[in-house]
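J.: Build me a model:
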Amino acid sequence: MTETLFGGLLLAALLFFVSRRLGLPNFWAGILSGALPFLLYLAYSQQHWTGGDVLAIHFAVYLANAGLLMVFGGMQQKKQKLHWAPRLIIGFFIGLVVLNAVLLSISSRGLPDSISNLFLPHPANETVHTAFPGLIPHDRNKLYEPHLARLDQQRHLGWKIGIEGWDTMRSKTPSTITLKLDDAQGAGIAGAEVTMGLWRMANSRDDQKFTLSEVSPGVYQTTMTLNDSGRWILDLYIQHGEDTYIKQQTLYIDGD
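T.: Next up, the predicted model:
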């Protein structure tokens, strides 16, 4: 989102000054610099939808930028120096755009590790997630009750779980996910039933569920294909005898 926001502004400025050089009137140069980047973003969002709020932010920023370019072009035509008041307004909008870009980046990807580790609590063996988790369907709220009830039991189990394959996973591309399950002493736990449920926030039609097969003692694998990029919620469920382990975390899957 940061790339499309600033990239669109650079494209708008380029379009404005090139069209003015080619003799296009100031008004129509401003319209072109605002409309074309937004239309390109509309086409881009058809394949990489990030929500109506992000679309509205792009529209507002592109529109404001077009207005500022038109004011600047008009001042150039009249060969007038820019008064301090318009300069202050332009500075305010530039700061607003930068602030929106920073907030969009944090909401989609979270704080950089260097910042989150410095200011936020970081318990041992836990990952701090600072990205906005998105909307949660009402029918999914019931999953939290059994999860909270089993937290104490899971802490006493002392199981060590490692998952590989998420870092290289791309949407619409088959990927192999490997889970390694060890007990408190570090020995592999064989014979467990391992399932992964992946669901999209506020869109239950994309939900998928996978069962992992044991390939060696304590090592379980599956091949999965997710049909869209963006943020997913992982529900990990492990059953071994009478012991149950449930974990939920957020994943971000890149496009193909």
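J.: alpha carbons only for contacts and neighbour counts from here, please
T.: Fine.
J.: now the helices for the stretch 51-200 of the chain?
T.: 52-77, 84-109, 113-119, 144-149, 151-157 (DSSP state H, counting those that start in this stretch).
J.: Alongside the first, I'd like the structure of this one:
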Amino acid sequence: MSETWLGLLGGVVLILLANWLLVRFGGKSANYAATLVALVTVGLYVPYAILRWPGGDRFALHLAIFLLTSLGCGILFRANGRNEALHWGPAVISGFFVLVAVSGALFAIVAERGITPSLSRWLFPATSSGREVTSVFPGVISHDFQKKEALYNDYLQQVEAQRQRGWQVRKGWLNEPLVDVPTVFRVAVQTREGQPVTEAEAGGEFLRPSDSKRDMPFKLTETEPGLYQSTVTLPLAGRWNLVLRVRRGEDIHEVRAVTEILGR
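T.: Down below sits the predicted model:
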């Protein structure tokens, strides 16, 4: 179990315990205890989340479940203290919000880890094109320069230097790329004047948009002056994002593109 879900479970247990202690030993009413615990929860969790930001979705999910737990404690402890049945109105409202919170938690778990293979085979239809169906959505982040202003400024300087350098890069497959078939990927690099860029380091990654665990790094070997190539085998059909880098000394040239791999 990840740190996120351990924190969620621990928070719920602490809220339940705090409400029970206030009602049982503190002599407080259920409404007072639930309100106090909810306010303390917000006062503690919000600053903690700001300092260690987990992401907007997880923040909202945690806060909703924590507050719903305190609300549920207030309703249940009040009904228990009066020795009366729980009214259907509050029960329906609480049940609705619990359903929303649980659904959000399930969606977050599926997005992070995906569903089990057996459930995937039951839910998703069989494919005839060789494409793999995945329920994981980790997203694609090929560079994180926007997270920090300094790194972003460095990136802008690199882009401007690349534009002024004027290298010409041509790339492509020698044959039609098919899934699980080794295919030669070739890159030709020339200067602005049309001279071959020799003795450079060339390589990059093929990024899978639907599953970053499938990303494929590669390195190219110079076979002729300014001509670099390598045999690449991509395991899944469909769209792949390409990040290609050519480095010679302090000069770095980066190219981004999209390629389509056909199923067999």
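J.: if we can go back for a sec, could you single out the most deeply buried of the helices of the stretch 51-200 of the first structure?
T.: Burial of the helices of the stretch 51-200 of the first structure is given as mean neighbour count (mean count of other C-alpha atoms under 10 Å); helix 52-77 ranks first at a mean of 17.
J.: what packs against that helix?
T.: Judged by 3 or more C-alpha pairs under 8 Å, 6 or more residues apart in numbering; DSSP states H and E, the packing partners of helix 52-77 of the first structure are helix 2-21, helix 26-47, helix 84-109.
J.: That helix vs the second structure - mean distance after superposition?
T.: Compared with the second structure after fitting, helix 52-77 of the first structure deviates on average by 2.0 Å (mean C-alpha distance after the TM-score superposition for the first structure).
J.: returning to that earlier point: of all the helices and strands packed on helix 52-77 of the first structure, which one comes closest to residue 204 of the first structure?
T.: Proximity to residue 204 of the first structure, assessed across those by C-alpha to C-alpha, is greatest for helix 26-47 (18.9 Å).
J.: Now do that closest one against helix 2-21, angle only.
T.: 150 degrees (axes from the mean of the first three to the mean of the last three C-alpha atoms, to 10 degrees).
J.: Helix 26-47 of the first structure: how far from the chain's middle?
T.: Averaging C-alpha positions (C-alpha atoms, centre = their mean, to the nearest Å) puts helix 26-47 of the first structure 24 Å from its chain's average.
J.: Which elements pack onto that helix?
T.: Other helices and strands packing on helix 26-47 of the first structure, by 3+ C-alpha pairs under 8 Å, 6+ apart, are helix 2-21, helix 52-77.
J.: Residue range in the second structure corresponding to the last one, please.
T.: By that I understand helix 52-77 of the first structure. Under TM-score structural alignment, helix 52-77 of the first structure corresponds to residues 56-81 of the second structure.
J.: Turn the helices and strands packed on helix 26-47 of the first structure into JSON lines, including distance to residue 157 of the first structure.
T.: Output for these, formatted as JSON lines (distance: least, C-alpha to C-alpha, whole Å):
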{"stretch": "helix 2-21", "distance to residue 157 of the first structure": "43"}
{"stretch": "helix 52-77", "distance to residue 157 of the first structure": "43"}
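J.: Which one, of these, ends up nearest to residue 158 of the first structure?
T.: Ranking these by distance to residue 158 of the first structure, with C-alpha to C-alpha as the measure, places helix 2-21 first at 40.8 Å.
J.: helices or strands up against the closest one?
T.: Helices and strands touching helix 2-21 of the first structure, by 3+ C-alpha pairs under 8 Å, 6+ apart, are helix 26-47, helix 52-77, helix 84-109.
J.: quick one: residue 131 of the second structure from residue 114 of the second structure, how far?
T.: 17 Å (C-alpha to C-alpha, to the nearest Å).
J.: can you check residue 99 of the second structure too?
T.: As judged by C-alpha to C-alpha, residue 99 of the second structure and residue 114 of the second structure stand 20 Å apart.
J.: Contacts only, for residue 42 of the second structure.
T.: For residue 42 of the second structure, the contacting residues are residue 63, by C-alpha atoms under 8 Å, 6 or more residues apart in numbering.
J.: Sorry, wrong one. I was asking about residue 33 of the first structure.
T.: Residue 33 of the first structure touches 11-13, 15-16, 66, counting by C-alpha under 8 Å, 6+ apart.
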